[in-house]
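*Asks:* have a look at this fold, sequence not included:
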């Protein structure tokens, strides 16, 4: 049953079960685009796209999907959930152009008696009647055994009796749901193994739910036990805690168990993005396979190991999924992390400049959670521009801005060996800072030069947490001078650029004074 190399079919039910996610409703156009991506690009074996009799819009979506699939000889891989309702679901599906009904029957005695008020034989008679009508109208039939997991646990005789009475009705797949997500991998394996051994001529699917966070593990157990097909959704969409993740299921069936599957992994991330966009449900950055951060190394020791021999690589290489490995820059970054990012940007820096850039990255990492490769050119430009003057250092700063009131700033600054404090106000935080700073400089016989241009930029991508580069042009006695600062906060980026000009002016003043003293001594 669990022999490596056996082909396991995957049915994706994002367009049906996924729509049971709170707040998710795909438009007909979105359903068509997702169906195309799942069948043609990701190449899942089957898709379940709707529930019968929901709405005219749902019928329109089914019709469009089936029409597209027929042109590519894929229509028999498009399935619709239907109900034991006197043939109404059958007629709805046929009218929409569908070819396969996934008929929902009661897989537990509790549901059969408590919800329908019927005996097993009565329910079987109703199911047989619906199957007969489906066959008359040319539909292939699969059968869901709703609440099978509890039904098998509470009264397995009911489950076996239901299957025995329907086994000769031409049902393609008997689909076994863990409707409330209550099973463990061990229970799944034992139950599916029992079903497969009792009914070796039948095809069984396993349909998980993730209420205990075990959906993917349960799918693997079902496949090992001999399930012919397993169900999943993109991004784990589904009622309550959702279903099993298509990406996780596919990769684990292939890598961990050695089963053959038809999935094209290079499109998994793309279809995940589509579902995220259409559903409005964001996935976690650390979601396996498709999350934004799962191929990002943060610790410098990991980047170093990769540089020296791919020591932190596994079979889950980003290239499999049309993605690329990243090395995060921040307070945990090391030389190897920086080197990997410089290599990606095709930038060559001396060891001394790499050391300076890394020092600045670590400093910025204390005020910002992540620094991206796109931030790096700003940091490099700032560091290479620096002359390492240390005449002025901002020790503390508090800036307050209010609507309808002047902004205020309180600063503590070191100028050479002396510390100074001052407060100022102005039209905005930066204006208030320069007001306070000017008071300190005035006491030292210094003044800020005239500001002639002020430019703020962020890296491409438009992230609200991006580093900000502030470039300021000053008019000095020796001509124009441009300084820049980089910070996660744009006001403090401007402050950095301003402190840089103060350092340059103080260094020039010191040099001129020393030159004058040397000339006086020589005379």
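*Replies:* On my side now, so go ahead. Keep in mind it's a predicted model, so treat the numbers as computed, not measured.

*Asks:* going by C-alpha atoms from here, please, whenever you check contacts or count neighbours.
*Replies:* OK.

*Asks:* tell me which element residue 398 falls in.
*Replies:* Secondary structure assigned from DSSP states H and E places residue 398 in strand 392-402.

*Asks:* hmm, who's touching that strand?
*Replies:* 407-416, 428-429, 432-433, 499, 502-503 (CA atoms under 8 Å, 6 or more residues apart in numbering).

*Asks:* rerun at 6 Å
*Replies:* Under the criterion CA atoms under 6 Å, 6 or more residues apart in numbering, residues 407, 408, 409, 410, 411, 412, 413, 414, 415, 429, 503 lie in contact with strand 392-402.

*Asks:* mind giving me the packing neighbours of the helix or strand following it?
*Replies:* In the C-terminal direction, the helix or strand that comes right after strand 392-402 (DSSP H and E) is strand 405-415. Strand 405-415 sits against strand 392-402, strand 418-426, helix 429-443, with contacts defined as 3 or more CA pairs under 6 Å, 6 or more residues apart in numbering; DSSP states H and E.

*Asks:* just give me how far the last one sits from the chain centre.
*Replies:* Centroid displacement of helix 429-443 relative to its chain, using CA atoms, centre = their mean, to the nearest Å, is 45 Å.

*Asks:* that one: what's the following helix or strand?
*Replies:* For helix 429-443, the succeeding helix or strand toward the C-terminus, using DSSP H and E, is strand 450-457.

*Asks:* and here is the other one:
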């Protein structure tokens, strides 16, 4: 029978202490809603009264009707004072939450150095603060800061802190590895000791990732008796981050037999992680376990051949269980299986025994040797495969383009592009300005094609990246340009490579337009546009 655990998400409080993360009140409310839909049990909203954003959050979150318990964070009363007169404690009560997280010192070194008070007064601060909040009807989660370091330095005092918190009525005793330096076997041993001493309160774990062990330490604590796991989505947090709930939740549920989230909720994990990364404006690592775009990506030909027979050969869980998906990458390491699988995903009929398949594979490897990267440019790859499959023919012919970039003193740089192409045998010559060379080229090419292909009005470039491939050649280096293009419903990526950044940009730009009109052709039977790399059109 599975054992129930409690997930405590502190993305909105501890997660915002991560470098480069700043959330508005609206951001925090959106994230809280998403976390509630995922099914976490506690959402720590922040510190009431500490800033206007948190004040607004606690005022508005009541109207969301969340199932999760929203908690407010604060510290124990000040030394040599009265809990009922402590401003921080009263702000927690006034916030209207039903649960509070109180942090207190459990390392004697911190009591003497940071609080500059006696060990006895620290115990009184903990007892008084928890008792006061319990009298007000709140559920109290006591976070014992630096508990593991405190235990290793003075085990009896660290345990006495937890005992005092339990006597005061704390519902949860949470052991914090605040500096992130404890090892999994140490966590297991210390949690086991506390588990034997605690009679009424439940145990929780809060770890940091300074040794890349936050997830492992959290799992170790659960095995030793912890019932609540605190962490953040994507591991956001101070320094090296907090324990990553996106790794902890599926590991507990899929591998360790614990009841964490409802099964259908677990399938929302990837979407939740990516949604929150967008709101936080922090790039998610591609190789993040379970939810990263590369978590179930396969590149080696032998691997792909095997997963096409049975995905269990190279996948430890089914990607769909966490809302992710399997991806087959095409690169210089690709085998025939990669090409065939990718073509099938795109709806292209490819015969593995046909000579064309081998030629395409050879061409892909040659292009990647030159610096092209099709892993991140599926649209360019699809055009290549459809061309090889004989699905596209020439429609427009590239003839030339010219660039003019002018900078005058006291005035901004002006970029102007001149593009000449041939459509149905007729020359079309256009000129356009832009806020840079690539934007000017984009505007000029669209101007030449828009009357023939009105669909181009619906797309825009949403991202542009340049990567230097040969750093030793300095400004003469070959570069790779990746362009992301969007319309009202989707996005696609294209690639170009050259020792000239404008030429590389042009290749990627033309492919983005070709792909745009390829989709239009499939849906509406219209013509496709071609590039100078083959002048092709779907028909």
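*Replies:* Everything's here; your move. All values reported here derive from a predicted model rather than from experimental measurement.

*Asks:* how close does the closest residue to residue 280 of the second structure other than its chain neighbours sit to residue 29 of the second structure?
*Replies:* Nearest residue to residue 280 of the second structure, sequence neighbours excluded (CA to CA, 6 or more residues apart in numbering): residue 21, at 6.0 Å. Going from residue 21 of the second structure to residue 29 of the second structure by CA to CA, to the nearest Å gives 15 Å.

*Asks:* residue 194 of the second structure too?
*Replies:* Distance from residue 194 of the second structure to residue 29 of the second structure, by CA to CA: 36 Å.

*Asks:* picking up where we left off before, for the helices and strands packed on strand 405-415 of the first structure, state which one has the densest average packing.
*Replies:* Of all those, helix 429-443 carries the top mean neighbour count, a mean of 20, counting by mean count of other CA atoms under 10 Å.

*Asks:* quick one: list the elements packing against that helix.
*Replies:* By 3+ CA pairs under 6 Å, 6+ apart, helix 429-443 of the first structure packs against strand 405-415, strand 418-426.

*Asks:* now render those as TSV, adding distance to residue 54 of the first structure.
*Replies:* What follows is those, written out as TSV (distance: least, CA to CA, whole Å):
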stretch	distance to residue 54 of the first structure
strand 405-415	56
strand 418-426	61
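
*Asks:* before we move on, the earlier item: now restrict the contacts of strand 392-402 of the first structure to buried residues only.
*Replies:* Listed as buried from the contacts of strand 392-402 of the first structure are 407, 408, 409, 410, 411, 412, 413, 414, 415, 429, 503; burial here means 16 or more other CA atoms under 10 Å.

*Asks:* residue 377 of the second structure and residue 494 touch, don't they?
*Replies:* Yes - under the criterion of CA atoms under 6 Å, residue 377 of the second structure makes contact with residue 494 at 4.6 Å.

*Asks:* so what's residue 366 of the second structure closest to, chain neighbours aside?
*Replies:* With CA to CA, 6+ apart, the residue lying closest to residue 366 of the second structure is residue 332, at 7.6 Å.

*Asks:* next one: the one you found from residue 492 of the second structure, what distance?
*Replies:* 21 Å.

*Asks:* equivalent analysis for residue 88 of the second structure, please.
*Replies:* 50 Å.

*Asks:* likewise for residue 346 of the second structure?
*Replies:* 13 Å.

*Asks:* with neighbour numbers in mind, choose between those two.
*Replies:* residue 492 (19 against 14; other CA atoms under 10 Å).

*Asks:* ok, which stretches of the stretch 251-400 of the first structure are helices?
*Replies:* Assigned by DSSP state H, counting those that start in this stretch, the helices in the stretch 251-400 of the first structure fall at 268-279, 300-309, 335-345, 351-365, 376-385.

*Asks:* ok, which stretches of the stretch 51-200 of the second structure are helices?
*Replies:* Using DSSP H, counting those that start in this stretch, the helices of the stretch 51-200 of the second structure run over residues 52-60, 87-94, 108-110, 119-135, 147-153, 155-167, 184-197.

*Asks:* out of those, nearest to residue 462 of the second structure?
*Replies:* When the helices of the stretch 51-200 of the second structure are compared for distance to residue 462 of the second structure using CA to CA, the nearest one is helix 52-60, at 30.0 Å.

*Asks:* that closest one maps to which residues in the first structure?
*Replies:* Here helix 52-60 of the second structure aligns to the first structure at residues 56-64, judged by TM-score structural alignment.
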